[in-house]
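Novice: coords please:
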Amino acid sequence: MRVAFTLSALAFLIVGAATAALAQTQPPASPPEHWGPVSIDLNEVDYPHPVQYLERELEGERVRIAYMDVMPTGPANGRTVYLTHGMSYYGWYWGETIAALADEGYRVIAEDRLGWGKSSKPLIPYSWHLHAENMAAVMDHLGIEQAAVIGHSMGGQMVSRFARLYPERTTHLVMVNPIGLSGRSGPAPMSPVTGDVLAPDHTPETDRQAVYERHLRTETRRVVEWKPEFLEHVRIRFGNDISEGGPLKNAILAANRTGDSMAGDWPLIKARALVIGGEEDGAGFPEAVRNAASILPNGEAHLIPGVGHNPHLEAPDTLNRELVRFLAR
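Specialist: Presented below is the predicted three-dimensional model:
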């Protein structure tokens, strides 16, 4: 009986430990009680490196573009990498990639695009051209002639436009899980969004559970295996939406949905180009990646098995290794 009791107790402990471990790897069903509003300028969010600002005047408004400028931590190679983020994110989520590239000798610029993160949130007409021009302005401000440009998700579209408009300033183009791969093959959109979409016309959201579930669905469908640290992205977006600035932030997101494809740019881009991503990013994604790489004159494709939309968060070592390999060419 003593042996049986011991085995039963051991089994109970094992099951209990497994249950606790599973609970730790799954997001909570409801937003934690201590979660509150987060300003849309992310004043409460610490970035991994000091944030600097470029001031510009656009459409008659004074604006600030936030960026991190990280110097090489390994032997400097004299080259620069410029990182830009996806629709739902900000520059700080590139932290591990910044560290890996700086260790390889690169100077790394990671921006918060105008309208996102710690950058200004002006209600002005937005366009792909505007964001590409802002990237060039940051480079001018820092005295950088050329850079390898890397964009994730919507940022992949942005760096495509930069590489088309500024070929002499683009050493390499990298699109990480870009959206719009299956869009139209004709001319890419050029005109900014204007009109009613620019007006924040509602009040902050108050249904905490509904807001939480919406952002949790977004984050969980982007990854194959959930990690507790991913919850921070849910907290920030949840906090933005229940803050006083929520309507403004959402109006700006709407104003940046200016088109769904950069396919019209790709035949005109001469820089070495890499289309890379987690192969579990939806049905047809691997084929779309290979097709995009075939359209780019100097394109190549690389798919990361068992990874979804955010490889720099899900499998940073794998992504960073491929970036270092590609940029060295």
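
Novice: Only C-alpha atoms from now on, for both contacts and neighbour counts.
Specialist: Will do.

Novice: quick one: secondary structure of Ala136?
Specialist: Of the three states, Ala136 takes helix under DSSP: H, G, I helix; E, B strand; the rest coil.

Novice: do the one 3 residues further on as well
Specialist: Of the three states, Met139 takes helix according to three-state DSSP.

Novice: What sits closest to it if chain neighbours are left out?
Specialist: Glu145 (7.0 Å; CA to CA, 6 or more residues apart in numbering).

Novice: can you give me how far the biggest helix by length in the chain is from the chain middle?
Specialist: If you go by DSSP state H, the chain has its longest helix at helix 2-25. The chain centre lies 40 Å from the centre of helix 2-25; the measure is CA atoms, centre = their mean, to the nearest Å.

Novice: What lies in contact with it?
Specialist: Contacting residues not belonging to helix 2-25 are listed as 226-228 [CA atoms under 8 Å, 6 or more residues apart in numbering].

Novice: would you list every one of the strands in the stretch 51-200 of the chain?
Specialist: 51-58, 61-70, 80-84, 107-112, 147-152, 170-176 (DSSP state E, counting those that start in this stretch).

Novice: Quick check: which of the ones you listed is nearest to Gly91?
Specialist: strand 107-112 (5.2 Å; CA to CA).

Novice: Helices along the stretch 201-329 of the chain, start to end?
Specialist: Counting by DSSP state H, counting those that start in this stretch, the stretch 201-329 of the chain has helices at residues 208-221, 231-241, 246-255, 285-295, 311-314, 316-327.

Novice: Please generate a structure for the following sequence too, so the two can be compared:
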Amino acid sequence: MKLLSTLASGLVVAFAGLALAQDAATGTISKGPFPADLNGSNFTYPYPVHVFSFASQQQKLQMAFMDVKPTCAPNGQTAVVLHGKNFCGPTWNATIAALAGAGYRVVAPDQVGFCKSSKPDSYQFSTNQLMYNTRGLLNALGVGNVTLVGHSFGGMLATRFALQYPATVDRLVLVDPVGLEDYVEKGVPYTSVDTNIAAEAAQTFDAIKAYEQQVYYVGQWQDSYTVWVTMLNNIYFGSRRAQFIKNQGQIVDLVLTQPVSHYFGDVVTKTLLIVGDQDHVAIGGNWSPPEVAAKLGHFDVLGPQVCGEIPDCTLYQFPDLGHAPQLSAPEQFQKVVLDWLAE
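Specialist: Below is the predicted model:
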């Protein structure tokens, strides 16, 4: 009897742990109408914007998102695309069209603190919290398992989602994710959130464009890229400017202090890692001593290294591309992703 009691207690603990592992935000979905200037962004999205309303950290918040139906025979699967720090859901536009054209339902959320989602005055940002919110959005939509695609900071978030909700991720695609290395461990000096906020407040249209041209497009520029500069600039100088730059300063702190690089060996999901070999994004590299900065952001080295740590990983390297292959070479990028998903 004592053995049975012990087993029963163990099962209770196990089920409680499972329930906790699947815990997520709860809320409701609204299809609007919404103001053109939703949470400080007046950028026009390529698909209708919906809102997931929920309570988090004792405040009411909104996550804006696009929910795109398949444009051919549905394959019964849902793809979720997660944007990077200087990006929003619309930067996935070409990828969304390609996935929908392959039969996927596509959900493209804007994270809290970004784009058309809430910019809270007070919020403890963490990768766990943001993915807790995202899992809650999917639950509210009735979406179970997903194919998860994350770019840049979104790749860091996608890694956390796969660790936090492993049973709900069928495939994982990481696109030039930040966090392939532990920046502080490699010598990046810590900067305060106040310092980060001051740096965010100094952004201008020209500064954003110059950074994107150098880092995302390896010095190249096409007129079609300007729309993404405009999209971001509108938020920096929008109606929620003060809250946005504060949130972005907090996000920089998150990336520095909450590394995922030590957990790639724990990712159980079948993974495709895509990197541009000319990508040199490294959070903190611009304020690090030269000898530290020189060690950071070598995606041509980090890609093979990290893919070797993930138990079931396929690596694809674009030799001549930078940080945003889905924007600089969309057709090639889409082929790589769809071919891999079709395997």
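
Novice: how near is the residue nearest to Met139 of the first structure to Thr170 of the first structure?
Specialist: Glu145 of the first structure sits 9 Å away from Thr170 of the first structure when distances are taken as CA to CA, to the nearest Å.

Novice: Same question for Leu181 of the first structure.
Specialist: 21 Å.

Novice: Kindly present the strands of the stretch 51-200 of the first structure as JSON lines, with separate columns for mean neighbour count.
Specialist: JSON lines is the format used below for the strands of the stretch 51-200 of the first structure (neighbours: other CA atoms under 10 Å):
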{"stretch": "strand 51-58", "mean neighbour count": "14"}
{"stretch": "strand 61-70", "mean neighbour count": "20"}
{"stretch": "strand 80-84", "mean neighbour count": "25"}
{"stretch": "strand 107-112", "mean neighbour count": "24"}
{"stretch": "strand 147-152", "mean neighbour count": "25"}
{"stretch": "strand 170-176", "mean neighbour count": "25"}
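
Novice: With distance to Leu7 of the first structure as added columns, please give the ones you listed in a markdown table.
Specialist: Listed next are the strands of the stretch 51-200 of the first structure as a markdown table, based on distance: least, CA to CA, whole Å:
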| stretch | distance to Leu7 of the first structure |
| --- | --- |
| strand 51-58 | 56 |
| strand 61-70 | 55 |
| strand 80-84 | 54 |
| strand 107-112 | 55 |
| strand 147-152 | 51 |
| strand 170-176 | 50 |
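
Novice: which ones are touching the residue in the second structure that Val108 of the first structure lines up against?
Specialist: Using TM-score structural alignment as the criterion, the counterpart of Val108 of the first structure in the second structure is Val106. With contact taken as CA under 8 Å, 6+ apart, Val106 of the second structure is in contact with 66-70, 78-81, 96, 99-100.

Novice: between the residues you listed, which is closest to Val184 of the second structure?
Specialist: Val81 (27.6 Å).

Novice: Just give the nearest non-adjacent residue to that closest one, would you?
Specialist: Val81 of the second structure sits nearest to Val149 (CA to CA, 6+ apart), 4.7 Å away.

Novice: can you list contacts of stretch 215-235 of the first structure?
Specialist: With CA under 8 Å, 6+ apart as the criterion, stretch 215-235 of the first structure contacts 24-27, 35, 89, 212, 237-238, 280-281, 306-310, 314.

Novice: now those: which count as buried?
Specialist: 27, 89, 212, 237-238, 280-281, 307-310, 314 (16 or more other CA atoms under 10 Å).

Novice: Closest to Leu42 of the first structure out of those residues?
Specialist: The closest of these, once distances to Leu42 of the first structure are taken by CA to CA, is Arg237, at 10.2 Å.

Novice: Per the alignment, the closest one pairs with which residue of the second structure?
Specialist: Per TM-score structural alignment, Arg237 of the first structure is aligned with Leu232.

Novice: Against Gln77 of the second structure, how distant is its match?
Specialist: For Leu232 of the second structure, the distance to Gln77 of the second structure (CA to CA) stands at 31 Å.

Novice: Neighbours of Ile208 of the second structure, how many?
Specialist: For Ile208 of the second structure, the neighbour count with other CA atoms under 10 Å is 16.

Novice: so what corresponds to it in the first structure?
Specialist: By TM-score structural alignment, Ile208 of the second structure lines up with His215.
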